[in-house]
Each structure stands twice: as structure tokens, then as C-alpha cells.
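Novice: Sequence and predicted structure, then a few things I'm wondering about:
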Amino acid sequence: MTRSIRPDAVLVQAVIAGALSFAHLHDLAAAAGQTGWKAWAYPISVDLLLVAAWRRLRNSGPSRLAWSWFLIALVASLGANVATAGFLDLQHPPAWLRFGVAGWPALAFLGGTLLAHSNSAGDRVPVPPAPAAPAPEAEGTVIEPDPAEPAEPAPVVAAEPAPALPAADPAPAVPAALVDHARKVADEHHARTGARIDTDTLRSRLGVPAPLANAIAAQLT
């Protein structure tokens, strides 16, 4: 039974990107004075360190060691891609580029050794433990006080006095002339409507405030 081979867009993109990055690293190493097979060894070293750090992250979880070497290899690969795009004069490379390329083998050897032989639990990012839940007390359990410790007396809380009720406003004094006038108004209202005048009507007819109208109405009854 034969299986059909279908092209994967992601795989094709990865192959193209890897080939371009490999070529850029080779060109940068060759420009820095590494000729022959040495120029081809630099991209292999960078990509292997990148893959080793990524595998350490996937297999052992996040750690400072794996993240550090992953970023170092990523910066080396990305820096080569940018440098070969015309930002540096590769015909006359600067001294710091020669220094970095010459020191890369020792740095990559150190990173690969640490990733391969260091303890994965020692450099893992610490996670604070969750607080322990209190143990449930059995139903009906009575906790007796320790006889060696003296019982503290309960604090005495002074009772707050009840708030005093506001004093009722005294009835306003009503002049006799106003009472006589109100009586005439009430009689006129009774003769016209046949009903006793109410307090609201008396207040609107006299044009006085409500407390004074209540006092006048009390004297008319």
C-alpha cells in the first residue's frame, strides 16, 4: 500500500527559511575570515544550539538556562540575516564582527555542554506552592482551652446612649385678628360649598405656611 506524499506549506516554508539562514551565516563567517569548511561549520553550530535549547524547553519545561541559550542562538542567527542584507560592509568587516565570529565556537560549546549535562530541575523557574487548605474539623468536636494559658477576660464594651429624639416644634402663636379672618374665610367656604374648609384650602386662601395653617385650623374646630 503506497501513501501519497502531499506537500506541507509549513514544512516547505521551514526548509526555505532554514536554507536562507544557513547561507547568511556562512556568508557572514566567510566575510569575517573563516574560509573553507570552517565557514560551513558556523551555521551548523548556530542551528544545533538553537534546536538543543528548544528541545530542552519542550522536554524539561521553562528554565533560565534553556531560555538564555535559545535567545543567544536566535540573536546570532537573526544578526547574520540582518548583517548580510547590506547593513554591514562585508568587504571590510568591523573588528567586533571578527571578534564575535572567532569567539562563537567556544560560546556554542559551553552552551551545548550545559544544555546536555546540567540538571533540568536546578534551573527551572520556581513556582510558589499553593497555600495548604485548613484541615476540616470533625462535627461535634469541642476544642478545650489550654489550662496553662490564662483565659483573657472578655472586653467590656460600653453601651452607647440612645440618640435623643428631636424635640417637637412648638405650635406657632396665632394672632387673634388672623383667627377672626380665617373664621370668616371658613364660613364663606362653608356657605358656598356646604362643606368644612380643609387645612390645605385654608393655607392657600390665607397664604400662610403649613405649621401656621394647622394651628389656625385647630382653633377653628
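Specialist: All right, it came through fine.

Novice: going forward, measure contacts between C-alpha atoms and count neighbours the same way
Specialist: Fine.

Novice: Is the most far-flung residue of the chain relative to its centre within a helix or a strand, and which one?
Specialist: Among the C-alpha atoms of the chain, the one farthest from their average position, using Cα atoms, centre = their mean, is that of residue 191, at 78.8 Å. In this structure, residue 191 is located in helix 176-193 according to DSSP states H and E.

Novice: got the buried residues for the helix or strand just after that helix?
Specialist: Once the chain leaves helix 176-193, the next helix or strand it forms, by DSSP H and E, is helix 199-206. Within helix 199-206, the residues that qualify as buried by neighbour count (16 or more other Cα atoms under 10 Å) are 199, 202, 203.

Novice: Would you confirm that the second one contacts residue 212?
Specialist: What that stands for is residue 202. No - taking Cα atoms under 8 Å as the contact criterion, residue 202 and residue 212 are not neighbours in contact, 10.3 Å apart.

Novice: for the nearest residue to residue 90 once chain neighbours are set aside, what are its contacts?
Specialist: Once its chain neighbours are removed from consideration, residue 90 has its nearest residue in residue 31; the separation is 5.5 Å (Cα to Cα, 6 or more residues apart in numbering). Residues near residue 31 by Cα atoms under 8 Å, 6 or more residues apart in numbering: 90, 91, 93.

Novice: Quick one, which of those are buried?
Specialist: For the contacts of residue 31, a neighbour count by 16+ other Cα under 10 Å gives the buried set as residue 90.

Novice: Columns secondary structure on top of the contacts of residue 31, output as CSV?
Specialist: Shown next, in CSV, are the contacts of residue 31 (DSSP: H, G, I helix; E, B strand; the rest coil):
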residue, secondary structure
90, coil
91, coil
93, coil
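
Novice: ok, and here's another one to check against it:
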Amino acid sequence: MNRSIRVDAVLVQAVIAGALSFAHLHDLAAAAGQDGWKAWAYPISVDLLLVAAWRRLRAGGPSRLAWCWFVVALVASLGANVATAGFLDMQHPPAWLRFGVAGWPALAFLGGTLLAHSPNPAGDRVPVPPAPAAPAPAPENPTPDPEPEHEEIPISEPVAALPEAVAPAVPPALIEHARKVATEHHTRTGTRIDAATLRARLGVPEALASTLVAQLA
């Protein structure tokens, strides 16, 4: 019962905050000379860019591109809230405000296109440490020569067992990142991710991809 009340309160707060931010962006665009339907399109453009950047962060992990456009959209939204609170003369807006509002559509189009069509850079992937090398096998003990006085049957000592292949060490951060990729793949396709797909998404060796799939099963 208490949990449902908390969730409802958060949703109501989000709706109120979104409506106020939407209205402030509309008023700022209208004051900068964008009248009619254009003034209503500006808050939609800012909110869509903010949501697109946030979804990229949730789906693809930390990304400099997504953080950059998330900050741009957030500054545009916060700037409208502050500007309409009496810090600017809305009847006579400055030239830089008109310039910024007029150039926003091209900036938002660039950000949305880059977020939708740019793959995750290699620098955003979790680095994979190299697998430790297997230790060399222990040498066999040589059989001692029999003494001439007493001819004895030499007893061969047991051969030291060769160490098993050491499985590549998987850091917890890589396992968590692979789990997010597997969850996103299952949500999008309805099937579990295989080693080949996980290897292509993470850029890891085939053996490490198979180990990750086995641990995620």
C-alpha cells in the first residue's frame, strides 16, 4: 500500500515538473519571436532530445556523446525556467536569446541524428584484461642409475599432472555490462543472446564471449 502511494506521488511530481518546464520553454520561444505553432514545437524538441540522450545512456552504458547532448538539452530546459522567472525582459529579449532560439532546431536535429545513428565508441567499452598465461609443466624427476653391486628394478616416479587451462578472468564490471547488453537484446528480439552476438557488441575474444554467455545463463 505504501509503495503504490510513493510511486503515484513521484509520477504526479514528474507530470507537474514537465508541464511547468514545457510552459516556460513555450513562453521563451514566443518572446524570442517564434509565434504560433513554432512556439509549441520548441519545448517538444527540447524534451525529445533529453529523452533520447537518457535512453542512450540507459541502453548503451556511459557515453561521452550521450552525456554531451543530455547536458545540452538540460541547459536549454533550465535556462528557460530561469529566464522566465524575471531575470530577462521578456518584452524586449536580448539579441543573443533570439539567436539561440532561432538556431536551436538545427542543433537539436544534429544531436538527435548523432544519438540515433552513431555506434558506441571503442573508448566506452569496458577494457578486457589479458588472460593470465598458463604455468609451465613441472619437469619429471630423472630415474637414478642402479648401483653396480645391487641390481635393482628402477621405480618410475609418477609424472606430474599438467595444469588445466586457466579460464580467462572476467572482471565484475564486464559481467554487469554484458548483462545489460543481454537484457536489451532479449527485450528487443525476444531471444537470448548468443556468444557471436555478444562478441560483436562488446568487441571481446570468442573464448571470453562464450564464458560471459555461460555466466549469464
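Specialist: Alright, I've got the coordinates. Bear in mind that the values here come from a model prediction, so they are computed numbers and not experimental data.

Novice: Quick check: TM-score for this pair?
Specialist: Both chains were compared after superposition, and using TM-score structural alignment, normalised by the length of the second structure their TM-score is 0.59; 138 aligned residues with a Cα RMSD of 2.2 Å.

Novice: Output the longest helix belonging to the second structure.
Specialist: When the second structure is parsed with DSSP state H, its longest helix is helix 2-31.

Novice: Whichever helix or strand comes after that one vs helix 2-31, what angle?
Specialist: Sequence order places helix 37-60 as the next helix or strand after helix 2-31 of the second structure, per DSSP H and E. Comparing the axes of helix 37-60 of the second structure and helix 2-31 via axes from the mean of the first three to the mean of the last three Cα atoms, to 10 degrees yields an angle of 140 degrees.

Novice: what's helix 37-60 of the second structure packed up against?
Specialist: The helices and strands touching helix 37-60 of the second structure, judged by 3 or more Cα pairs under 8 Å, 6 or more residues apart in numbering; DSSP states H and E, are helix 2-31, helix 64-82, helix 95-117, helix 172-189.

Novice: now for those, which one comes closest to residue 128 of the second structure?
Specialist: Of all these, the one in closest proximity to residue 128 of the second structure, counting by Cα to Cα, is helix 172-189 (7.5 Å).

Novice: corresponding residues in the first structure for the closest one?
Specialist: Under TM-score structural alignment, the alignment places helix 172-189 of the second structure onto no residue of the first structure.

Novice: That helix: which residues count as buried?
Specialist: Of the residues in helix 172-189 of the second structure, 174, 175, 178, 179, 180, 181, 182, 183, 184, 185 count as buried by neighbour count, 16+ other Cα under 10 Å.

Novice: Is it correct that the second one is in contact with residue 214?
Specialist: Looking back up the chat, that one is residue 175 of the second structure. No - the pair formed by residue 175 of the second structure and residue 214 falls short of the contact definition of Cα under 8 Å, at 10.9 Å.

Novice: closest to residue 112 of the second structure among the buried residues of helix 172-189 of the second structure?
Specialist: For residue 112 of the second structure, the closest of these turns out to be residue 184, at 20.6 Å, with distances computed as Cα to Cα.

Novice: dump the residue contacts of that closest one.
Specialist: residue 59.

Novice: residues near residue 198 of the second structure, how many?
Specialist: The local packing of residue 198 of the second structure (other Cα atoms under 10 Å) involves 22 other residues.

Novice: still on that earlier bit, which of the helices and strands packed on helix 37-60 of the second structure sits most buried?
Specialist: Between those, the one whose residues have the most neighbours on average, counting mean count of other Cα atoms under 10 Å, is helix 64-82 (a mean of 17).

Novice: what's that helix packed up against?
Specialist: Contacts defined by 3+ Cα pairs under 8 Å, 6+ apart place helix 64-82 of the second structure against helix 2-31, helix 37-60, helix 95-117.

Novice: Ok, which of those comes nearest residue 207 of the second structure?
Specialist: Taking Cα to Cα, helix 37-60 is the member of those nearest to residue 207 of the second structure, at 22.7 Å.

Novice: and for that closest one, what are the contacting residues?
Specialist: The set of residues that contact helix 37-60 of the second structure without belonging to it, under Cα under 8 Å, 6+ apart, is 21-23, 25-27, 29-30, 63, 66-67, 69-70, 73-74, 76-77, 105, 108, 111-112, 115, 120, 180-181, 184.

Novice: now it, how far from the centre of its chain.
Specialist: Averaging C-alpha coordinates over helix 37-60 of the second structure and over its chain gives two centres that are 18 Å apart (Cα atoms, centre = their mean, to the nearest Å).
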